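Engineer: Mind folding the following:
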Amino acid sequence: MEKKKVALFLPSLVGGGAERVMLSLASEFAEQEHHVDLVLAKASGEYMDQVPANIHIVDLDTSRVLYSLFPLIRYLKENRPQSVLSALDHTNIIAICAVTIANVNVRTIVSIHNNLTHLSKVKKKRFVTQWIPSLMKWSYKRADKVVAVSQGVAEDAMQRLELPEEKVQVIYNPVVDERLIEKAAEPIDHPWFADGEPPVLLAVGRLTPEKDFPNLLRAFAKLRKTRPARLIILGEGEKRAEMEKLIIELGISQDVQLPGFVNNPYAYMKNARLFVLSSLSEGLPTVLIEALACGTEVVSTDCPSGPREILQGGRYGSLVRIEDSEALFQAMKERLDMPDNGTNSESYEPFWKTNVSRQYLDIL
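Structural biologist: All right, here's what the predicted structure looks like:
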């Protein structure tokens, strides 16, 4: 295979799903001996210490992605990568603008990780939604390819951004590899996972409105009235204070923990009795796939887009309506009442990193 010079462009390496996907792709590309530049608007974030030594970090050192436009143009002119892959809406726009202004021969791939229609409803009060869609319509048509992380995301993007079908390609996220399996097997030093303790339910994600963790907390409060159980939510974000207040109001402080970001969530997943996704909107929820790969049974909201595709319409886990704490409670209770049969390896087969990285390299 011809060795390529590939640039992956991101705002930073904060602990989000898209950032983890891009770092995973960068690692796979570098392992196949391609030259990989990880270009960051700001070289910061929880994943910085996870960047392999064979990946070159380019720090544009800007306080906002918007300000990275001209530094990115300079990078493109001086380094001439063969292709650029970006993720996240505003970052994609800047990447395409930079390639256009730099006037260099660079193949540009942008990736969409969320259902744009439903995400805009969640973020409807934010000023950014007033101008981002128009810029996305203009810029995405100038990309060589638009990657959608699920079929639902692809269909939504084609309709919302008026993209031709041949411009869009569905490539699932690169989630599963031997390293994940190995890390899941590592011991976990947490008293709640000791033998004889009540079952632990786990959720993982940034504490943001679209994850709808308050709905999960209400459902767990209902569950806690019927049986001993505990809930751990891993992640950090703007809704922490609001969630902590709700936990107190619901009277479940003794049975809920919010440890923040952890370096190895897979050990938590493997030891949890049940993994729960409560989101209002997703693209292709990586954590749901990771939980399946760790052998943990799952309950998920049937939000757009991704969970229904991942769980094959309910074949590999329970699907419930969004914003329905009663339905979520019932699904969790039913799963806990059933024997723990683990998960089927077929459920995460489409998400092996080597297969996914090959698809990306084909279009890069």
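
Engineer: alpha carbons only for contacts and neighbour counts from here, please
Structural biologist: OK.

Engineer: Can you tell me, leaving aside adjacent residues, what's nearest to Leu163?
Structural biologist: Among residues not flanking Leu163 along the chain, Lys141 sits closest, at 6.6 Å (CA to CA, 6 or more residues apart in numbering).

Engineer: Check Asp255 too.
Structural biologist: Nearest non-adjacent residue to Asp255, counting by CA to CA, 6+ apart: Arg230, 4.8 Å away.

Engineer: Can you get me a residue count around that neighbour?
Structural biologist: Counted with other CA atoms under 10 Å, residues neighbouring Arg230 total 24.

Engineer: if I read this right, it contacts Leu217, doesn't it?
Structural biologist: No - the pair Arg230 and Leu217 fails to qualify as a contact (CA atoms under 8 Å) at a distance of 10.9 Å.

Engineer: another one to check against the first:
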Amino acid sequence: MLVVADFTGNQGKAERHVGPLARVADPTMLCVNPPAAIDGVDIETPPTVGVRPLDLLILSLFAVVECVRRDYAAVCSFSLFPYGCAALVAGRVASVPTHLGVIGGDIDVHATGYYGPAVRWLMSRFAVVSVPGTASCRKLDALGVRPGRVATLTNPIRPAAFPAASPVSHRPIDLLWVGRFSREKDPVQFVDVVAEIVAGAGRGDLRAVMVGDGTERAAVESRIRHHGVGDHVELPGWVDDPTRYYRNARLYVLTSDREGLPLTLIEAMATGVTPVVPDVGNVCDVAVDEQTAVVIPGGETAGLVEAAKRLLTDDDRRTTLAENAMSVRETYSYEAAADDWRRILAAIGVPGIEAVDTGTAQSRATNVLSE
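Structural biologist: Model prediction:
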């Protein structure tokens, strides 16, 4: 398998997306900014000149040459621009199936933009397009994207990295927010939620933590000052490993307007944090209302506030949801992602690959394949 991708030196993202494939096939990863070694993955870097557009052009040409020179069974990629386009050309030249892994804004930004018709046409040229959840499958169908197959592909975690924490009633952080401070993730709304709980419930001792950084940090700090909740909201900045925050939190609150399936949600659930989330993107594939989470239709501030207030005073309900949430440790594991890859590669006819059916909820979701 040839993998055309670049994760800008993000070791964790490279391992999550390509590592499970190495459990199924023999991948060679072609990239401009190589990560450190990944078990079972050969990493190759084409020549670079230090000018990104030229480097990407060289990468694309190198992918074509590599496909012609060696006998690959398929070409995989992540993100349509530019890596998916390079993979599509290379696969067509070598007459082998092509895969596009949708991440970021491929669907919600590019496929729905003013240039959307060209994007949707390109996506329809792949043998298979993988997405992070079933909502994305339905959205592609509604947009008229018609590749050979559409399938969900697990964005996995290593469960050992997120050991179950202490009982939820003994954790010092009441509300936790983790992510990039950007408009689509709406971190300002989280500050509004904190302020309403402090004022409405008389929670002068409430402790909230926002882990992350980004372009909306100034707006977040301004809203904190506006509400006068500086004593309640901590901003530790970007943290490479937020595990210690998960282990000390009672509730994980998501405020995004647009999402695929946030890895921070899966990590928090694996640690045993009760999620309060909107029904956005593919969130409801993992956060099932009143089973593993409390889901707020539309993600309105009032709904998030009311749910958080109830859960903070109901230890039994919060504990039950937190314990149920930890089921993601199995359904979003590297083993589950490897099973997804088996189904995807078998569906496009890669020799020697046989799909398996593990019977898990995520595996059943992954079986949603459309002609």
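
Engineer: Superposed, what's their TM-score?
Structural biologist: The TM-score (TM-score structural alignment, normalised by the length of structure 1) is 0.78; 330 aligned residues with a CA RMSD of 3.2 Å.

Engineer: In structure 2, what residue corresponds to the residue nearest to Leu163 of structure 1?
Structural biologist: Counting by TM-score structural alignment, Lys141 of structure 1 lines up with Ser124 in structure 2.

Engineer: Please verify my assumption that that match contacts Val145.
Structural biologist: Yes - using CA under 8 Å, Ser124 of structure 2 makes contact with Val145 at a distance of 5.3 Å.

Engineer: Tell me where the stretch 201-350 of structure 1 has helices.
Structural biologist: Counting by DSSP state H, counting those that start in this stretch, the stretch 201-350 of structure 1 has helices at residues 213-224, 240-250, 265-271, 286-293, 307-310, 325-337.

Engineer: Would you state the strands of the stretch 201-350 of structure 2 in chain order?
Structural biologist: In order along the chain, the stretch 201-350 of structure 2 carries the following strands (DSSP state E, counting those that start in this stretch): 208-211, 233-237, 249-253, 274-278, 294-296.

Engineer: Relative to Ser95 of structure 2, which of these is closest?
Structural biologist: strand 274-278 (42.8 Å; CA to CA).

Engineer: which residue numbers in structure 1 go with the closest one?
Structural biologist: Counting by TM-score structural alignment, strand 274-278 of structure 2 corresponds to 297-301 in structure 1.

Engineer: now the matching stretch: how far from the chain's centre is it?
Structural biologist: 16 Å (CA atoms, centre = their mean, to the nearest Å).

Engineer: among the helices of the stretch 201-350 of structure 1, which is nearest Gly152 of structure 1?
Structural biologist: Among the helices of the stretch 201-350 of structure 1, the nearest to Gly152 of structure 1 by CA to CA is helix 307-310 (8.3 Å).

Engineer: and the closest one, which residues are buried?
Structural biologist: 307-308, 310 (16 or more other CA atoms under 10 Å).

Engineer: and what of stretch 6-21 of structure 2?
Structural biologist: Buried residues in stretch 6-21 of structure 2, counted by 16+ other CA under 10 Å: 6-7, 13-21.

Engineer: Now render the residues you listed as a markdown table, adding distance to His226 of structure 2 and secondary structure.
Structural biologist: Converted to a markdown table, these look like this (distance: CA to CA, whole Å; DSSP: H, G, I helix; E, B strand; the rest coil):
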| residue | distance to His226 of structure 2 | secondary structure |
| --- | --- | --- |
| Asp6 | 41 | coil |
| Phe7 | 38 | coil |
| Lys13 | 36 | helix |
| Ala14 | 40 | helix |
| Glu15 | 41 | helix |
| Arg16 | 40 | helix |
| His17 | 41 | helix |
| Val18 | 44 | helix |
| Gly19 | 45 | coil |
| Pro20 | 46 | helix |
| Leu21 | 48 | helix |
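
Engineer: What is the nearest of those residues to Val65 of structure 2?
Structural biologist: Asp6 (18.1 Å).

Engineer: Which position in structure 1 pairs with that closest one?
Structural biologist: Under TM-score structural alignment, Asp6 of structure 2 pairs with Leu10 in structure 1.

Engineer: go on, Leu304 of structure 2?
Structural biologist: For Leu304 of structure 2, the residue aligned by TM-score structural alignment is Leu328.

Engineer: burial count for its match?
Structural biologist: Leu328 of structure 1 has 29 neighbours, counted by other CA under 10 Å.

Engineer: And for Leu72 of structure 1?
Structural biologist: 24.

Engineer: Can you check the distance spanned by stretch 10-26 of structure 1, start to finish?
Structural biologist: 12 Å (CA to CA, to the nearest Å).

Engineer: Quick check: the residue nearest to Asp255 of structure 1 vs Val320 of structure 1, distance?
Structural biologist: Arg230 of structure 1 sits 21 Å away from Val320 of structure 1, going by CA to CA.

Engineer: still on that earlier bit, OK, contacts around the match of Leu304 of structure 2?
Structural biologist: Residues counted as contacts of Leu328 of structure 1 (CA atoms under 8 Å, 6 or more residues apart in numbering) are 216, 219, 299, 301, 320-321.

Engineer: Restricted to buried residues, select these in ChimeraX.
Structural biologist: Provided next is the ChimeraX selection string for whichever of the contacts of Leu328 of structure 1 are buried by 16+ other CA under 10 Å:
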select :216,219,299,301,320
